[in-house]
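> Predicted model, plus sequence, below.
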Amino acid sequence: MPEDLAAALAEVRTLLLDPQLTRAVAAGRRRGQTPSVVRAELRPVAIKAGPRLQIVTSDGARPYTRNVAAGAEAEAAVDALLTEPFGNWHVETSGGTVQVRVTKKGDAQVHRAGRAPARPAPAPATSTPTTAAPVAPPAGSAPALPDAPVAGTSANVLAHDRRKEHLLASGDPLFTAIGASAAKRRQVDAFLRALAATLPEGDLPRPLRVVDLGCGNAYLTFAAYRYLATRGIEAQVVGIDVREDQRERNSTLAMLLGCEDSVEFVAGTIQDAAVDPAPDLVLALHACDTATDDALARAVRWQARWVLAAPCCHHDVAAQLRRTPAPEPYDMLTRHGILRERFADVLTDSLRAALLRLNGYRVDVVEFVDSRHTPRNLLLRARRTGAPASAELRAEYAALTGPWQLTPRLETLLAAA
């Protein structure tokens, strides 16, 4: 239910100035307005001079850090940020989380989780200037460096550099809405870290068009959108799943989370679902067996700029290995069933990476989450360069597939494109 924006921002102000604040992020922009900075992050820190509110703003190219004292200085800095036309505020306190999203009509969609502190913020000091201090330093000035923390400070919320920061807090309303387990949250966080490492700073299409192929319950679809929004990146996200009931469920969830204008769902197969215009970024998390090949092939046909795919099971190549004798002297690799299956896993993803390179992509194969969270923890991370395939790479690929008499599913799909 939409709420009054002024009242919602007053609540945000109270939380930002409350001692129970742990972290807050402002990002995005309102319709027809652009903030002077693309992102702002606030958190309490302990420095030699005493407790401070640290404010880090980014102009899209570099961060600027300043530490302000409690009282009039912090109030003026917070008030200056609240006058900026940010589209989203995410505030975490020791008692709960508040998320504010400004709608196209200028109302506030507010999501609250846990218990927010009830202590009101102090009224603005009469000596506070009416003109707010600038959010970022003047152009050409050097960024301020944060003060050194107090030696021996305990590893608590103030010692923010000593604990791992989740890209989406565990108390985020998203996880409450989708009912994600702790293990699923860890997988989502790990995948978002891979996404953060893939996308460049600045120089992104606006809006960034994202497709999640085989989205299922849409954990990744919503998490990717929320993460991009906190970075101030305007995104249009489409989730594709073959089941109509999933489309209906996920569309309802998008309305509940207040992002139905930016996140939509389509029922259809990975190969044939209608997506227009073509996406810039393609995601595929644990699409089973050759569904990963379907996702990679469609990403190549779209000429997507970035691809992140975490394969699941690998039955296709394993079945081909069972049908044909291994070339000499590699019979021992496939003689035992369990070794053949594991070899098929490695071989399948090696060939997928090679085929992406043959089609103009730079590819990294990495472990995106610890194996104790999921055994399917491999990630193919690709960036389109458009470089033509070398004769050496083509020969290397043929030398591997030929003796094993293999025709990977991805090769067949790309040849038919």
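Thanks, I have the structure now.
> okay, CA-based contacts and neighbour counts for the rest of this
OK.
> Quickly note the distance from the closest residue to residue 102 other than its chain neighbours to residue 258.
Using Cα to Cα, 6 or more residues apart in numbering and skipping residues adjacent in sequence, the residue nearest residue 102 is residue 108, 4.7 Å away. Distance of residue 108 to residue 258, computed by Cα to Cα, to the nearest Å: 10 Å.
> Please enumerate the shared neighbours of the two.
Applying Cα atoms under 8 Å, 6 or more residues apart in numbering, one finds that residue 108 and residue 258 are jointly contacted by residue 101.
> More neighbours: which of the two?
residue 108 (24 against 21; other Cα atoms under 10 Å).
> Pasting the second one now:
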Amino acid sequence: MPEDLATALAALRPLLLDTDTLVRGLAAGRRRGAEPGFARAELRPVDLKAGRRLQVVTTDGRTPVTQNHAPGPDADAAVDALLAEPFGNWHVETTDQVVQLRVTKKGEAQVHTSRTSRRDIEPSVSSASSETGVRPHDRPKERLLDPADPLFGALGAEADKRRQVDAFLRLLAPVVGRAVARAREAGRPLLVVDLGCGNAYLTFAAHRWLAAHPDVAEVGVRTVGVDVREDMVARNTRLAAGLGMAGLSFVTGTIADARVDQDVDVVLALHACDTATDEALARAVRWAAPVVLAAPCCHHDVQRQVTAAQADGILPPHPYTALTRHGILRERFADVLTDAVRADLLRLLGYRVDVVEFVDSRHTPRNALVRAERTGARPDGARRREYLDLVGAWHLEPALATMLADEVARALGDAA
């Protein structure tokens, strides 16, 4: 039931000021017709040499500012100032409860309170100061993006989704430096494009994490989510505005026809079905994107080609007939073969590639991710022969090779 907003905010105040029980407080989003002074604010207790302090980290969406407040008038004033800001969402987690407050369009408060689940508390250890001590409830595994971030609530991302977000960010983290270097050299913000973003929970997460990354903060970041569904784009746009996520936008379009207004530094394509993944990889190659992360979904195209070759009496290469004799094995093998061919093609076209586990197979059988970094290296003869022998043995016409016919022809000619 809606509650009086002033009363609901007043009830949060003692929770935020109790540094013995507070785990963290998060404020984000905006109220209808109002704009807070910050895109996001986070409060948490930290132990410094000078004693317990209430740490407040505010950000404009690009640059975080950290202040440590002593208990008493200093902390009181800091909390009162944040509660007075027209944030649209508050998330307050203590050692025994979680309180979520959302401001409605009518200016009332929708409040949900639940008991704290220790299994779901995964706060990150503060690194704001070398003096910071680790509190007992900060022991669990550090997450790259705070599991209590209001964006998870807004997106309806439960514990499994939060774990997928962390797995994805850990795959992005080692390669983002190459993309940042390109943006810095060009003197512009980093541009991330998510092709076929769908409900965009990873788009939101990637933008949030990148915006707070110290290297990215030097240049700034823009993230564009592309999806063919207008209703999904409208929904994601509303959520981004409500969460105060500056620099994040969504546009309607197909993967093949999506238009952007500057060089693209990071291309994401997560669970795009069948040859839609190939379309995304083709766009990335033609954009010369430094970093590409693609988690394919279904792999029907190669499976159809292998099945057709069998029907025409063209047997698989000896002694691999058993791989395609049974339908379920043929389907699984086609998945592996598809991604192996994609990886070989990207290597031909100047990328260093590794295919890694995206999420644990308990969550989804489609758990492979192709991660590629552009090096511009020319292919040698051995690489050319490996690709040609692979597609020749299995009588394949890879969709990605068809989409990039000119680029592949040049690469094969260079390697001759």
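Received it, and whenever you're ready, just let me know what you need. Note that the structure is predicted; figures quoted are calculated from it, not measured.
> Make sure the residue nearest to residue 102 of structure 1 is actually in contact with residue 101.
Yes: the pair residue 108 of structure 1 and residue 101 qualifies as a contact (Cα atoms under 8 Å) at a distance of 5.6 Å.
> Residue 276 of structure 1 matches what in structure 2?
Matched by TM-score structural alignment, residue 276 of structure 1 corresponds to residue 261 in structure 2.
> Might you report the residue contacts of that match?
Applying Cα under 8 Å, 6+ apart to residue 261 of structure 2 gives no contacts.
> Which helix or which strand is home to it?
Using DSSP states H and E, residue 261 of structure 2 sits in no helix or strand.
> roughly how far apart are it and residue 224 of structure 2?
As judged by Cα to Cα, residue 261 of structure 2 and residue 224 of structure 2 stand 11 Å apart.
> how about the nearest residue to residue 343 of structure 2 once chain neighbours are set aside, what does it touch?
Once flanking residues are discounted, residue 343 of structure 2 sits nearest to residue 353: 6.2 Å by Cα to Cα, 6+ apart. Counting by Cα under 8 Å, 6+ apart, residue 353 of structure 2 makes contact with 343, 346, 347, 370, 371, 372, 373.
> Can you tell me the SS state at the last one?
Translated: residue 373 of structure 2. Residue 373 of structure 2 falls in the strand class when you classify it by DSSP: H, G, I helix; E, B strand; the rest coil.
> Check whether it really touches residue 288, as I assumed.
No: if you go by Cα under 8 Å, residue 373 of structure 2 and residue 288 don't touch, sitting 10.0 Å apart.
> Need the counterpart of residue 326 of structure 1 in structure 2.
So, by TM-score structural alignment, residue 326 of structure 1 is matched to residue 316.
> Its match in helix, strand or coil?
Residue 316 of structure 2 ends up coil, using three-state DSSP.
> and it, how far is that from residue 310 of structure 2?
Relative to residue 310 of structure 2, and taking Cα to Cα, residue 316 of structure 2 is found at 8 Å.
> same thing with residue 216 of structure 2?
51 Å.
> Those two: which has the busier surroundings?
Shown here are residue 216 of structure 2 and residue 310; by other Cα under 10 Å, residue 216 has more neighbours (23 against 15).
> Check which helices and strands whichever helix in structure 1 runs longest sits against.
Counting residues, the longest helix found in structure 1 (DSSP state H) is helix 337-358. Packing contacts for helix 337-358 of structure 1, counted by 3 or more Cα pairs under 8 Å, 6 or more residues apart in numbering; DSSP states H and E, involve helix 315-323, helix 331-334, strand 361-367, helix 391-404, helix 409-416.
> Of all these, which one is nearest residue 54 of structure 1?
strand 361-367 (33.5 Å; Cα to Cα).
> buried set for that closest one?
Neighbour counts over strand 361-367 of structure 1 (16 or more other Cα atoms under 10 Å) mark 361, 362, 363 as buried.
> residue contacts, the aligned partner of the second one in structure 2?
Which is residue 362 of structure 1. Alignment note (TM-score structural alignment): residue 362 of structure 1 maps to residue 352 of structure 2. Under the criterion of Cα under 8 Å, 6+ apart, the neighbours of residue 352 of structure 2 are 346, 372, 373, 374, 375.
> Now do the same for the third one: its match in structure 1.
Yep, that's residue 373 of structure 2 we're talking about. Using TM-score structural alignment, the partner of residue 373 of structure 2 in structure 1 is residue 383.
> Can you give me the neighbour number for that match?
The burial count assigned to residue 383 of structure 1 is 21, neighbours taken as other Cα under 10 Å.
> Setting aside sequence neighbours, what's the nearest residue to the aligned partner of residue 199 of structure 1 in structure 2?
Aligned by TM-score structural alignment, residue 199 of structure 1 pairs with residue 176 of structure 2. Distance criterion Cα to Cα, 6+ apart; nearest residue to residue 176 of structure 2, sequence neighbours excluded, is residue 291 at 7.1 Å.
> quick one: contacts for residue 301 of structure 1?
Applying Cα under 8 Å, 6+ apart to residue 301 of structure 1 gives the contacts residue 417.
> mean deviation of whichever strand or helix holds it from structure 2?
Here residue 301 of structure 1, judged by DSSP H and E, is contained in helix 291-302. Superposing on structure 2 and averaging over aligned pairs (mean Cα distance after the TM-score superposition for structure 1), helix 291-302 of structure 1 comes out at 0.5 Å.
> any idea whether residue 239 of structure 1 is helix, strand or coil?
Residue 239 of structure 1 ends up strand, using three-state DSSP.
> Could you check how far it is from residue 283 of structure 1?
Separation of residue 239 of structure 1 from residue 283 of structure 1 (Cα to Cα): 9 Å.
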